[in-house]
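# quick one: sequence and predicted model below, then my questions.
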Amino acid sequence: MEDILDILIIGAGPIGLACGLEAKKAGLSYLIVEKGCLVNSLYNYPLYMTFFSTADRLEIGGIPFASIHAKPNRAEALEYYRRVTDSEQLKVNLFEEVTAVTPEQEHYVISTSKAQYRAKHIVIAIGFYGIPNLLNIKGENLPKVRHYYFDPHYYYRQKVVVIGANNSAADAALETWRKGADVTMVVREPELGSIKYWTKPDLENRIKEGSIKAYFSSNLSEIREHEVDIQTPEGKVTIPNDFVLAMTGYRPDFSFLQKIGVNLTNDNKRYPQYDPDTMETNLPGVYLAGVICGGMDTHVWFIENSREHAVKIIRNIASLAGVENK
C-alpha cells in the first residue's frame, strides 16, 4: 500500500482524464484506475461512429483536438485521448477494477483487482456504457442477440432486427443495410426519436421506400433461434431472423454506488445525491463526475457539458487542502 494520495479517480473516460488533468495542474497527487481500456466507452462505440459535437466541445484540459472534419469520428477521438494521456503523462492504471472502498480514519482504502490504495478523496467517473438495458423477454440470452453494435460487415446477407428509435439504432440499421443485411426495425414509439440531423432523413427515406422495414408502436415479444415475434398494433407478427441488435440504451453501475454508500433516489430515475456546486456526494470526500450524475437520465450529461465537473471537484479539493488551484 502506497502513501496516501490526494485523489483516486475511478474511470479513465474523458471526464476521468479531465479530473486527472485538473489534479495535476493543482499539484495534487492522484491516480486514475480503469477496469477496461482507456476511454473504454468510446472504444465500444460503433466502428464508423461520428460524434454530434464538434471537436472543440470534446476537448479536455484546454488541449486542442484537431479533426479532419467538423464532426470528429471514433478513431479521431481515441487518438486524441491517447495523445492527451501521453503528452500530459497522466497517471493511469488500465484493466484494474475497483472492488471495494472502505473508510479509514480521515481517508479511504480502495481495493482493486491488482492492488490497494489509500486516498483522501475519491472521484467516481464511471460512465454508463457497461450495463445494457435488457428487454426481459424469452430468448434474449441467445448468442444471436447483441446489445453492442460494432462493425456492419459481420451482418452481410443476414436478416437483422434492430430495436430502438435513436442514434444507435439508426446507425446500426443504415450501416448494416448498406453492407447487405436485410434489416427490420422495431420501434416502441410511434415515430423515430432523437437522431443526428444528417442521419434521420436518410433513415426516413429508406423506410419510406421499403428498403428497411419498420414496425412502430411495437415491441419484440420473443426471440427464437431462426425467427422472432413482434407485437404490433395489428397483432403478433413472426418473421425469420438471424441476429437481433438491441440498441435499447445502457445504465450506470448503481450497485457500485450503493455498495460504497452513495445515496440514490428510490424512484426509477435513481439520481445519486451530490452537491451541484462541489459534486461531493453524501460521503465526505467522495465526488461524482460525468454522466453518472444523471442516474437513469443518461442523455443529460455529455463530455461537453460535464467537463466543468472536473474543475469544480478539484477546486473544492484544492481549497480544502489549502492549495491554490491554478
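Alright, I've got the coordinates.
# going forward, measure contacts and count neighbours with C-alpha atoms only.
Noted.
# what's the helix or strand for the residue nearest the centre of the chain?
The centre of the chain sits closest to residue 129, judged by C-alpha atoms, centre = their mean, with a distance of 3.4 Å. Taking DSSP states H and E as the definition, one finds residue 129 inside no helix or strand.
# here comes the other one, which I'd like you to weigh against the first:
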Amino acid sequence: MEHFRIVIIGGGPIGIACGLEAKKKGLSYVIIEKGPIVNSLFNYPINMQFFSSSEKLEIDNIPFISKEAKPKRNEALEYYRRIVTSNELNIHLFERVQSVEKSDEVFRVVSNKATYTSDNVIVATGFYDLPNLLNIPGEHLPKVSHYYNDPHFYASQKLAVIGASNSAIDAALECWRKGSEVTLIIRGYEVGQRVKYWVRPDIINRIEEGSIKAYYNATVKEIRKTEIVIDTPDGEVILENDFVLALTGYMPNFEFLQNLGIALSDDEKRLPQYNPETMETNIPGLYLAGVICGGMETHKWFIENSRIHAPMIIDAIKNKAAITAKS
C-alpha cells in the first residue's frame, strides 16, 4: 500500500496544477483520474471553442499557444497532455476512486485498482459527470442524450435541443449547419445572457430568419419514440422528432462529497464548506480545488479563476506541516 503526502482526485486542469505545485514543493503525490487526461475536456464537443483566451487557461505559467485568441478543445487537450507528459507527473488514469476514509489523521483512499494512504486529499473532480435531469417520461430513450459531441451524427435528422446556454446554442448552430432540422426549447424568455458574445447574435439571427425554430417559456412534457411533447404559452405542441439533446447543465457529485464528510449548505446552491484562504474543508487535511467549489453555482468557478487554488492548497499543507514540526 503506497503512502503519499497528497492524493489528488481528478486529473483535469486544476488537478494537474495541484500535481505540478506539489512536485515543485517536493511533496509526494499521486493524481487519480477516472478517465483519460483532462477527462471532462475530452468529453466536450469536438469543435468546442473556449470562452476564455489561451493565456487565462495556462497553469504554472506554462505558455499556451493557440491559433486563435480563444483556443479550441483539441488545442487544450494537446496543451494539458504535454504538461503531464513533459513534467512526468505521477498520474493514474482510468482509475476511479470509490471511497475515502480518515482514521488517526491518515486518509485511506480506495480505488477500483488500488488502495493508498495519504496525509492530505485534494478533490478536484469538477461537475461534468452528472447531468441535470428533466425527470420526464421518455428521458431515458436511446435517442436522448445529455452530452453532445459531433454534429455530423445529426445530419438530415429532426433534432430538438433543450437549453439556452453555451452548450445548447453551440449544438443547435453546428447541427443546423450540418443539415439538421433544429428546434430549440428554451425555458426562459430569451437566449441565455451568458452565451458567448460572438455566438449569441448568430443564434438570434438564425431564429429570427426562421432557420432554427425556437420555443420560449417552454418545457418538455414528454419524449416519445418519434415525437416530442412541449408545453408552451400557447398550449401543448407535438413535434416529429428523431433525436433530443437535453443540454440543461450538470452538477457535482454531491453524494461523493457527503460520503467524504464535507458539509454542504442547506439551500439550493449546496455550497461545500471550505476555508477560502486555504481551500481546506470542514475535514482537516481534505481540500477542494476548481469548479467543484461552487456547488450548484456552476458559473462561479472556471479554469481561469480557480488556477490559484493549487498554490493556495500546497502552501497551506506546507505551512501546516511546518507548524506541526515546531510544536
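Everything's here; your move. Owing to the predicted nature of the structure, the values given are computational and were not obtained by experimental measurement.
# quick check: TM-score for this pair?
In this superposition the chains share a TM-score of 0.98, using TM-score structural alignment, normalised by the length of the first structure; 322 aligned residues with a C-alpha RMSD of 0.8 Å.
# quick revisit: from residue 23 of the first structure, how far off is the residue nearest to the centre of the first structure?
25 Å (C-alpha to C-alpha, to the nearest Å).
# show the end-to-end separation of stretch 249-256 of the first structure, please.
So stretch 249-256 of the first structure: terminal residues 19 Å apart, C-alpha to C-alpha.
# for it, buried residues please.
249-254 (16 or more other C-alpha atoms under 10 Å).
# repeat that for stretch 289-306 of the second structure.
Of all the residues in stretch 289-306 of the second structure, those buried under the rule 16+ other C-alpha under 10 Å are 289-298, 301-304, 306.
# how far away from the center of its chain is that stretch?
Mean-position distance between stretch 289-306 of the second structure and its chain equals 9 Å (C-alpha atoms, centre = their mean, to the nearest Å).
# ok, now which ones touch residue 67 of the first structure?
55, 76 (C-alpha atoms under 8 Å, 6 or more residues apart in numbering).
# the one 4 residues further on too?
Residue 71 of the first structure makes contact with 50-55, according to C-alpha under 8 Å, 6+ apart.
# if I look at it, how far off is residue 221 of the first structure?
37 Å.
# and if you look at residue 13 of the first structure?
35 Å.
# those two: who's more crowded?
It is residue 13, of residue 13 of the first structure and residue 221, that has more neighbours when counted by other C-alpha atoms under 10 Å, with 25 against 19.
# which non-adjacent residue is nearest that one?
Among residues not flanking residue 13 of the first structure along the chain, residue 39 sits closest, at 4.1 Å (C-alpha to C-alpha, 6 or more residues apart in numbering).
# that neighbour reaches residue 15, doesn't it?
No. Applying C-alpha atoms under 8 Å as the test, residue 39 of the first structure and residue 15 come out as separate, 9.3 Å apart.
# residues near residue 220 of the second structure, how many?
Neighbour tally, residue 220 of the second structure, other C-alpha under 10 Å: 23.
# and if you look at residue 209 of the first structure?
10.
# same thing with the one 10 residues further on?
Neighbours of residue 219 of the first structure under the rule other C-alpha under 10 Å: 20.
# do I have it right that it meets residue 187?
Yes. At 6.8 Å, residue 219 of the first structure counts as touching residue 187 under the criterion of C-alpha under 8 Å.
# for the strand or helix carrying residue 78 of the first structure, give me the average deviation versus the second structure.
Taking DSSP H and E as the definition, one finds residue 78 of the first structure inside helix 74-87. Compared with the second structure after the fit, helix 74-87 of the first structure shows a mean deviation of 0.3 Å (mean C-alpha distance after the TM-score superposition for the first structure).
# what about residue 214 of the first structure, which SS state?
strand (DSSP: H, G, I helix; E, B strand; the rest coil).
# helix or strand: which one has residue 258 of the first structure?
helix 254-260.
# what do you get for residue 108 of the second structure?
Going by DSSP H and E, residue 108 of the second structure is in strand 106-111.
# give me the contact list for that strand.
So strand 106-111 of the second structure is contacted by 95-102, 115-121 (C-alpha under 8 Å, 6+ apart).
# settle this for me: residue 43 of the first structure is touching residue 77, isn't it.
No. Judged on C-alpha under 8 Å, residue 43 of the first structure makes no contact with residue 77 at a distance of 9.2 Å.
# who's more crowded, those two?
Taking neighbours as other C-alpha under 10 Å, residue 43 of the first structure and residue 77 compare with residue 77 leading, 23 against 17.
# ok, the more buried one - contacts?
residue 42.
# go on, the one 3 residues further on?
The contact partners of residue 80 of the first structure, by C-alpha under 8 Å, 6+ apart, come to residue 65.
# any idea how far it is from residue 60 of the first structure?
10 Å.
# let me see the contact set for residue 306 of the first structure.
15, 289-291.
# can we see that at 10 Å?
Neighbouring residues of residue 306 of the first structure by C-alpha atoms under 10 Å, 6 or more residues apart in numbering: 14-15, 18, 289-291, 293, 300.
# what's the helix or strand for it?
helix 303-320.
# mean shift between that helix and the second structure?
Averaged out, helix 303-320 of the first structure is 0.6 Å away (mean C-alpha distance after the TM-score superposition for the first structure).
# tell me which other helices or strands the helix or strand just after the helix holding residue 258 of the first structure touches.
Sequence order places strand 286-288 as the next helix or strand after helix 254-260 of the first structure, per DSSP H and E. Here strand 286-288 of the first structure touches strand 5-10, strand 116-124, helix 303-320, going by 3 or more C-alpha pairs under 10 Å, 6 or more residues apart in numbering; DSSP states H and E.
# quick one: residues contacting the residue lying farthest from the centre of the first structure.
Using C-alpha atoms, centre = their mean, the residue of the first structure lying farthest from its centre is residue 234. It sits 35.7 Å away. Applying C-alpha under 10 Å, 6+ apart to residue 234 of the first structure gives the contacts residue 218.
# could you do residue 72 of the second structure as well?
45-51, 53-54, 66.
# quick revisit: widest-spaced pair of the contacts of residue 306 of the first structure?
For the contacts of residue 306 of the first structure, the farthest-apart pair by C-alpha to C-alpha is 18 and 300; their separation is 18.5 Å.
# ok, back up a step: of the contacts of residue 71 of the first structure, select the buried ones using a ChimeraX command.
A single ChimeraX command is used to select the members of those judged buried by 16+ other C-alpha under 10 Å:
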select :50,52,54,55
